[in-house]
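Peer 1: Quick one: sequence and predicted model below, then my questions.
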Amino acid sequence: MKKDMAYAIELPYWQAPNDDIVLKSKGDSLTAFFKIWNSSAKYSVFTGIFDFSYVWAMRYERNKNLSYYIPREDDDFRACYWIVKDSSWLEKLKIERSSFFPEWDKYDIGEYYHYIIQSDSFYVEIIAKDLKISRKKLTGIF
């Protein structure tokens, strides 16, 4: 398997492609809110929600080089997020953590994943144990 290859996973909702997301963090949780389309350029009354739990790290970057994302022409997804199966970033974090807390993995049970979500002009990369995707009628988010 090629290191840092990201695989697209279809979202259950059509994330509006030209809109920004709103990020909210508290403790080790990160929530990203996104606008949903019902059909092309027709907004839903619902707001999409990415709920990440047990977040270890997060970064976002404008104008990201897409070199490790599989070209998406092979699918018909209207919207997706990505998982990096063999993440060098996650590997680096584990090595760094082991250098000052050698037995951390005996206490921090569970698997971490490298997720990527997209906003209009940037990518948000999250190392977390869990992701739940939902939608709700919300006001005042955007």
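Peer 2: Perfect, thanks for sending it. Computed from a predicted model, the values in this text were never measured in an experiment. Numbers count the residues shown, from 1 in each chain.
Peer 1: can we go C-alpha only for contacts and neighbour counts from here?
Peer 2: Will do.
Peer 1: Do a quick rundown of the strands in the chain.
Peer 2: 6-10, 14-15, 22-26, 29-39, 42-53, 57-62, 80-84, 113-118, 122-128, 130-136 (DSSP state E).
Peer 1: tell me how far the third one is from the chain's mean position?
Peer 2: Computed by C-alpha atoms, centre = their mean, to the nearest Å, the chain-centroid distance of strand 22-26 equals 13 Å.
Peer 1: now stretch 72-80
Peer 2: Relative to its chain's centre, stretch 72-80 lies at 16 Å (C-alpha atoms, centre = their mean).
Peer 1: Use this one as the comparison:
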Amino acid sequence: MKAQYLTEIELPIWADPQGDLMLEKSRDDCHVYFDCWEDNKPTYANYIGKIIFENAWAVKSLDIEYYDIFPIEDWKYKSSICVVENSCWLDEMIQVRTRHYNNWTKWKDKNYRHFHCKGHDNYFDIIAENYKVEKVLKKDVEHYEKLWR
């Protein structure tokens, strides 16, 4: 079995390290939301973070504080997501998809990665092509206020 490990990717915003994550998923869309701190000090910002995963087609979640895969280097960033390198789950999901759609790589010619998003006591693993990060003003998304209340 190949050795799996995490590669850390710095986020351009500071996710609350004790905060929760929320996920919205539809066919190809996957969004992860989280509360944020101000850039220069650990006080709550007037916005939440939104990670938009592009061409996402598999998600798993677990409400637990610890993850069984670790980075091979020390954690470097105050706020990050990770890519699971040599992902066994990605390999497994590619096999499942190929079993059902034997030519899917011809109509979905993408380079997929296994992303890992961690909250304080939960995490989401997402297979997607890429991601982008946005700030969303709290006043515009009252539906997500359980993230900061």
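Peer 2: Yep, that arrived. Everything numeric here is computed off the predicted structure, so don't read it as measured data.
Peer 1: hmm, back to that, which of the strands of the first structure sits closest to residue 101 of the first structure?
Peer 2: strand 57-62 (16.8 Å; C-alpha to C-alpha).
Peer 1: Give me the mean distance between the closest one and the second structure.
Peer 2: Strand 57-62 of the first structure differs from its equivalent in the second structure by a mean of 0.9 Å after superposition (mean C-alpha distance after the TM-score superposition for the first structure).
Peer 1: which strands and helices sit next to that strand?
Peer 2: Secondary-structure packing of strand 57-62 of the first structure (3 or more C-alpha pairs under 8 Å, 6 or more residues apart in numbering; DSSP states H and E): strand 122-128.
Peer 1: which residues are in contact with stretch 36-56 of the second structure?
Peer 2: The contact list for stretch 36-56 of the second structure (C-alpha atoms under 8 Å, 6 or more residues apart in numbering) reads 13-16, 27-35, 126-139.
Peer 1: Looking at the second structure, which helix is longest?
Peer 2: helix 88-100 (DSSP state H).
Peer 1: so that helix corresponds to what in the first structure?
Peer 2: Mapping helix 88-100 of the second structure onto the first structure (TM-score structural alignment) gives residues 88-100.
Peer 1: thinking again about what came up before, and residue 69 of the first structure, which of the strands of the first structure is closest to it?
Peer 2: Proximity to residue 69 of the first structure (C-alpha to C-alpha) singles out strand 6-10 among the strands of the first structure, at 4.9 Å.
Peer 1: Alright, calling it a day.
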